[in-house]
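> sequence? don't have it. structure:
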């Protein structure tokens, strides 16, 4: 089953009379349960590609299907609903609320989804346990290491049972030991739970965790290989 399908997707931006084309007719698909790493230098188009994949942006032309649904023409509210239900996001900067505990940070997507308080806490605790941080549930981000903060961010991304987990440079702020630990979590999520996993990275040793590597350059896919 195709989770993601791009059909001749073009993304351009207008600056006065000048047009900047960032994606040049991208056609690619990702199957359910794949572990894909997106690579490419700054300005290659990979971030724009991932913003469209993550329903944070829409194509200028072409089609984007997410689990068979054409999301390329959805409005802001429809895209927000898709993001909350189907996609879990993990970022380089962790993006945790500093005055909220680990548990409260993980609960956030469930609050937006209208899940009752008791169920929220149970699900959030379960996810913290899954990433090995149940005993740190009531610690604040400042009391956690970088690797632990990223584990909280992963738990938050998973708490709504998304179809896809999308991570943008998830090891960018971590030392090599913590980076490997975080990538092992993604690997297990993919292999044991079958979660479709898409990671943006510029580091070859991180990309090696993926089973497929897609490389961008100048707004085009220049290679797509499976390992």
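Noted; the coordinates are in hand. All figures in this text were calculated on a predicted structure; none of them were measured in a lab.
> contacts and neighbour counts: CA atoms only from here.
Will do.
> center of the protein, which residue is that?
For the chain, the residue nearest the mean C-alpha position is residue 166 (1.5 Å; CA atoms, centre = their mean).
> Is that one within a helix or a strand, and which one?
Here residue 166, judged by DSSP states H and E, is contained in strand 164-168.
> and the helix or strand just after that strand with strand 164-168, angle?
Following strand 164-168 in sequence order, the next helix or strand is helix 176-193 (DSSP H and E). Here the directions of helix 176-193 and strand 164-168 differ by 160 degrees (axes from the mean of the first three to the mean of the last three CA atoms, to 10 degrees).
> Included below, for side-by-side comparison, is a second structure:
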């Protein structure tokens, strides 16, 4: 599903060039559940932005579903992002003045899906995360865990190839964190490819595969079965 080869991202400040990613290689299969972990400044968020087609690499290859993304024009780049990737952010990124249902409908509005189908698909997505009884509630009427569940419903409503989550439990208490991780596990068991970017080892341990970053390099890439065999 994803193939990255010799990927570099270098930020040019004008005076100095700062490499955030240093020629990394990474392959992600359909149905993977991966945690990308590392300290601040390790390169994991830069990689997330590139995986999510929010940014482009300085050099190297990023192939998503057999599409070589670095050759795409801006409009094509946006289209692949909207169709193939669902995003979940630490800060939820919900529109405060509108309902949970309307928030979930947003990707479908951008995709020009008609209103009746948008409504049906959004209700189904909210039902999948256990919030069918909260469809008319605005974000300020929801708990932190419920807000994140709305964000997950929005991420999966257009049936993307990948759900990409950036510190999705960073603003949540332990109970809400458990609920969110359970939802990700259920979605993965149903066939979704999940990539979580985190600095928390407790969250990374819930994934099937852990990729660790340091100073723009991948220093380890282990599946859970390999980790367990070392214990």
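Everything's here; your move. Being a predicted model, the structure only gives us computed values, none of them experimental.
> Return the distance of the residue nearest to the centre of structure 1 relative to residue 61 of structure 1.
Distance, residue 166 of structure 1 to residue 61 of structure 1, using CA to CA, to the nearest Å: 23 Å.
> before we move on, what about residue 193 of structure 1?
For residue 193 of structure 1 relative to residue 61 of structure 1 (CA to CA), the value is 34 Å.
> Those two: which is more packed in?
Taking neighbours as other CA atoms under 10 Å, residue 193 of structure 1 and residue 61 compare with residue 61 leading, 15 against 10.
> Stretch 55-63 of structure 2 aligns to what range in structure 1?
Under TM-score structural alignment, the alignment places stretch 55-63 of structure 2 onto residues 57-65 of structure 1.
> quick one: buried residues of the matching stretch?
By neighbour count on 16 or more other CA atoms under 10 Å, the buried set for stretch 57-65 of structure 1 is 57-59, 62-65.
> quick one: what's aligned to the residue nearest to the centre of structure 1 in structure 2?
If you follow residue 166 of structure 1 across to structure 2 using TM-score structural alignment, you land on residue 164.
> mind listing what its match touches?
Contacts for residue 164 of structure 2 (CA atoms under 8 Å, 6 or more residues apart in numbering) come out as 48, 52, 85-88, 194-197.
> Go ahead and name everything in contact with the match of stretch 55-63 of structure 2.
Outside stretch 57-65 of structure 1, the residues that touch it by CA under 8 Å, 6+ apart are 3-12, 25, 48, 51-53, 70-73.
> With stretch 125-136 of structure 2 instead?
The list of residues contacting stretch 125-136 of structure 2 from outside it, by CA under 8 Å, 6+ apart, reads 99-101, 104, 123-124, 146, 149-150, 152-154, 156-157, 183.
> could you redo the last one with a cut-off of 6 Å?
By CA atoms under 6 Å, 6 or more residues apart in numbering, the list of residues contacting stretch 125-136 of structure 2 from outside reads 99-101, 149, 153, 157.
> Just send the residues you listed back as a markdown table, with distance to residue 111 of structure 2 too.
Formatted as a markdown table, the contacts of stretch 125-136 of structure 2 follow (distance: CA to CA, whole Å):
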| residue | distance to residue 111 of structure 2 |
| --- | --- |
| 99 | 19 |
| 100 | 18 |
| 101 | 16 |
| 149 | 21 |
| 153 | 16 |
| 157 | 11 |
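> Which two of those residues have the greatest separation?
99 and 157 (15.4 Å; CA to CA).
> Can you turn the buried part of the contacts of stretch 57-65 of structure 1 into a ChimeraX selection?
In ChimeraX syntax, the buried subset of the contacts of stretch 57-65 of structure 1 is picked out as below (16+ other CA under 10 Å):
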select :3,4,5,6,8,9,10,11,25,48,52,53,71,72
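> Go through the contacts of stretch 57-65 of structure 1 and flag which are in strands.
Under the assignment DSSP state E, the contacts of stretch 57-65 of structure 1 contribute 3-12, 25, 70 to strands.
> which one of those sits closest to residue 116 of structure 1?
For those, the nearest to residue 116 of structure 1 is residue 3 (29.5 Å; CA to CA).
> residues in contact with the closest one?
Residue 3 of structure 1 touches 30-32, 66-67, counting by CA under 6 Å, 6+ apart.
> what residue of structure 2 takes the place of residue 21 of structure 1?
Aligned by TM-score structural alignment, residue 21 of structure 1 pairs with residue 19 of structure 2.
> Next up, identify which helix or strand that match is on.
Assessed by DSSP H and E, residue 19 of structure 2 sits inside strand 17-28.
> buried stuff in that strand?
19-25, 28.
> so how much does whichever helix or strand comes after that strand differ from structure 1 once superposed?
Under the assignment DSSP H and E, the closest C-terminal helix or strand after strand 17-28 of structure 2 is strand 33-37. Superposed on structure 1, strand 33-37 of structure 2 shows a mean distance to its aligned partners of 0.2 Å (mean CA distance after the TM-score superposition for structure 1).
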